[in-house]
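In: okay, sequence plus prediction incoming.
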Amino acid sequence: MSSSSGSTKWFPNGSIKIELFCYPTATALLLDYELVQSVKPLSSGVFVMNLFMQMVFPIITATCTINEFQWPLTKDTHVIRIGKHTFVFCILGVVFAFQFTGVTEEVNFMQGIIGVFMNYGQYKEHGVGIDEENPLFWSVAQPLAESMAHDMLLWLGHQPGRSHFSLLCHNNCSTRATRLSAATKIVTKAITSGTLLPAHISIQGGGTNDDESQNPYSASPSIEVFTCLVDALEISWLMSGGMLPSIRTHMQRLRSTHPPACNKIWKLNEIGLEAFLKGLDSTSEHEADEVVLLPVPPPTYKGKGKEKVNTLDFVDVNERRKSKRRSR
């Protein structure tokens, strides 16, 4: 049985986690970009959509979760309904789908899930001319879904296809999907822990009408918040293998060409990106769930020369726990 509303959890730092939607059985599938197209399972289990709201500064973040696999829902992420209960997410470097099974309350279910997609993402419907029950569904649907996803990404100024940093056997689509999940968890933990600060973000776009100015939670994240972190992990991996000389020469490739118009969005600025990268630089995607931002004040300046003091830090929770044990 589906649910369009759920629990609300408040955090001491002024953030909220709200369950927007929940359904008990769903499967996430990777539409792989390898030489031989394939559809690979990513995760199966309960599907949950959550909204994270930071009260101190006007940002929100919506996420989708199936079991341990998590991904963002943003205003510059296209969601395409290609089947009765099948949806495709278009994200730079990785295209994946998810399907609901055992749907019985058809009207309520569709109203709930589509309503959330329309509020927090870019939602479209485009059937592929074959029923999901047909065993040939994905052989027909995958190339059509990828073509539609590429059109959407081009509209946003992205170069569709595999990641720019997918070289030889490194940084394949499956790994990128795993890192996207880890990056999503890192960002949401930074919001709920209160360690993502106003100094880390910039808010762009949006109108100036009265309705919007009275809504303090109108800034949604750009997908760049998450893909920049994934790109940085890929660059770091190639650097460790001697295939890239420096991350700085590739930083401009972590930015999109055309941010979405008419939406108020937030991104990590240089200070915020640096704070996250310091942790990601020494942390693999398998350890990403155990990495959190510590409170980081904005850069300070002292002395006559106004010398900048680097106050950015990023700490592995496991290391912090080891330090506590040693101190005992």
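Out: Structure received. Residues are numbered from 1 along each chain as shown.
In: for the rest of this, base every contact and every neighbour count on C-alpha atoms.
Out: Noted.
In: the helices in the stretch 151-300 of the chain, which residues?
Out: In the stretch 151-300 of the chain, the segments counted as helices under DSSP state H, counting those that start in this stretch are 173-192, 210-213, 224-240, 270-280.
In: comparison target, given below:
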Amino acid sequence: MSGTRTEHTHGTVTEIFSFECGRLIVMMIGHGVEQLPVWRVGGFVVNLYVQAITHIMMTTCCVGDIQWPMSRDSLVIRTGERSFAFVMQGLMYGFQLPSGCDEDTVDTLERVFIKFSDYTSLLDHGAKGYPFPEYQPNFWETARPVVEGMARKLGKNWQLMEGNTATSLSKVMRTSATVKTMSNAMVAGFLKPMHVDNYVAKVADRHKRYTSSEEAFSSISAITDVVNSLEMAWKIIAGDQQALEDADREDGSVKISRIKLWKLNQLGLAFFLRQKSNLLC
């Protein structure tokens, strides 16, 4: 954990964890093992963005040029000694630190996940965690159904994703672009207080991490609402009227503990989509 903090006009960016090398794979939820569409190998960074005037925060992860959100209402599952799965609507991000990474570094990363995500570990369910060598080429292909089963067991209602490798790649790239744009908008002042609603929600909190601070964690919907709206608009442009009915669907979860979250309101979502319509490309 580096703790490097950068001051911006309307907030701060703190690098709360970094490691020189990590491996990322992204998979579609609910599909067969044959589709593993996105790989990245590079430096791994976890950043914390905090907007000064609203006290809202967002945590982001990055490997190479791919970014994805981490939130207190999205699931991170430790699948091995140095392997972690991030479960989002329609996607699962599998991340691995190299085999030579020391235990202190892994423990530090785990503490970050405990604080900033809905975290659980397969290692807590058995002495060896997931019973498959985690650096074998087909590790994530065989681990995925275990992760999906645990996500559903913990009460997550993950929407299945229809499409092919190109569809998944498009969703990954739109999610990455949305994270970059949203986090930058927070500290550059483009995201205004009138664009954001804070609320107290009940979320899974297996580590009893209640917070009463004035800061509000980002909801996963702060990103997925934008990505889903962009995808819906693209489908409508392509003549898919079914997308209008799909727009009313929301993420669901069993919620058992209170936490302060934020998401875009209707004004904020409309403003963001107008300004960032290039994400449709």
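Out: Good, I have the coordinates. Remember, it's a predicted structure, so these values are computed and weren't measured experimentally.
In: coming back round to it: would you reformat the helices of the stretch 151-300 of structure 1 as a markdown table and include mean neighbour count?
Out: Listed next are the helices of the stretch 151-300 of structure 1 as a markdown table, based on neighbours: other Cα atoms under 10 Å:
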| stretch | mean neighbour count |
| --- | --- |
| helix 173-192 | 22 |
| helix 210-213 | 10 |
| helix 224-240 | 22 |
| helix 270-280 | 19 |
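In: ok, average deviation of the helix or strand that Trp39 of structure 2 is a member of from structure 1?
Out: Taking DSSP states H and E as the definition, one finds Trp39 of structure 2 inside strand 38-51. Strand 38-51 of structure 2: mean distance to aligned residues in structure 1 after superposition is 1.0 Å, counting by mean Cα distance after the TM-score superposition for structure 1.
In: ditto for stretch 143-152 of structure 2
Out: Counting by mean Cα distance after the TM-score superposition for structure 1, stretch 143-152 of structure 2 comes out at 2.3 Å.
In: which residues touch that stretch?
Out: Outside stretch 143-152 of structure 2, the residues that touch it by Cα atoms under 8 Å, 6 or more residues apart in numbering are 29-30, 75, 77, 79, 85, 87, 130, 158.
In: closest one of those to Thr211 of structure 2?
Out: The nearest member of those to Thr211 of structure 2, counting by Cα to Cα, is Leu75 at 18.2 Å.
In: which one in structure 1 is aligned with that closest one?
Out: With TM-score structural alignment as the criterion, Leu75 of structure 2 lines up with His78 in structure 1.
In: also Phe84 of structure 2?
Out: Checking TM-score structural alignment: Phe84 of structure 2 goes with Phe87.
In: would you agree that match is in contact with Arg81?
Out: Yes: using Cα atoms under 8 Å, Phe87 of structure 1 makes contact with Arg81 at a distance of 4.4 Å.
In: hmm, back to that, doesn't Asn119 make contact with the match of Leu75 of structure 2?
Out: No: His78 of structure 1 lies out of contact with Asn119 (Cα under 8 Å); the separation is 12.0 Å.
In: more neighbours: the two, which one.
Out: His78 (22 against 12; other Cα atoms under 10 Å).
In: nearest spatial neighbour of that one, skipping sequence neighbours?
Out: Gln122 (4.6 Å; Cα to Cα, 6 or more residues apart in numbering).
In: which residues in structure 1 does the strand holding Trp39 of structure 2 align to?
Out: Counting by TM-score structural alignment, strand 38-51 of structure 2 sits on residues 41-54 of structure 1.
In: ok, stretch 174-191 of structure 2 next?
Out: Under TM-score structural alignment, the match for stretch 174-191 of structure 2 is residues 179-196.
In: where along the stretch 1-150 of structure 1 do the strands fall?
Out: Counting by DSSP state E, counting those that start in this stretch, one finds strands in the stretch 1-150 of structure 1 at the ranges 8-11, 15-32, 38-54, 59-66, 69-73, 78-81, 86-91, 94-100, 122-125.
In: tabulate the ones you listed (a markdown table), appending distance to Gly112 of structure 1.
Out: What follows is the strands of the stretch 1-150 of structure 1, written out as a markdown table (distance: least, Cα to Cα, whole Å):
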| stretch | distance to Gly112 of structure 1 |
| --- | --- |
| strand 8-11 | 17 |
| strand 15-32 | 7 |
| strand 38-54 | 11 |
| strand 59-66 | 14 |
| strand 69-73 | 15 |
| strand 78-81 | 14 |
| strand 86-91 | 14 |
| strand 94-100 | 13 |
| strand 122-125 | 13 |
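In: indicate which one of the ones you listed is closest to Asn318 of structure 1.
Out: Nearest of those (Cα to Cα): strand 69-73, 21.4 Å.
In: how far off centre is the match of stretch 174-191 of structure 2?
Out: Here the centre of stretch 179-196 of structure 1 is set off from its chain's centre by 9 Å, with Cα atoms, centre = their mean, to the nearest Å.
In: centre of structure 2 to the edge, which residue is at the far end?
Out: Gly239 (29.5 Å; Cα atoms, centre = their mean).
In: that one maps to what in structure 1?
Out: Going residue by residue (TM-score structural alignment), Gly239 of structure 2 aligns to Gly242.
In: now swap in Val226 of structure 2 and tell me
Out: Using TM-score structural alignment, Val226 of structure 2 lines up with Leu229 in structure 1.
In: just checking, that match touches Leu277?
Out: Yes: using Cα under 8 Å, Leu229 of structure 1 is in contact with Leu277, at 7.1 Å.
In: rewinding a little: out of the contacts of stretch 143-152 of structure 2, who's the most crowded?
Out: Neighbour max across the contacts of stretch 143-152 of structure 2 (other Cα under 10 Å) = Thr79, 28 neighbours.
In: Asp76 of structure 1 contacts Ser220, correct?
Out: No: applying Cα under 8 Å, one finds Asp76 of structure 1 not in contact with Ser220, separated by 9.4 Å.
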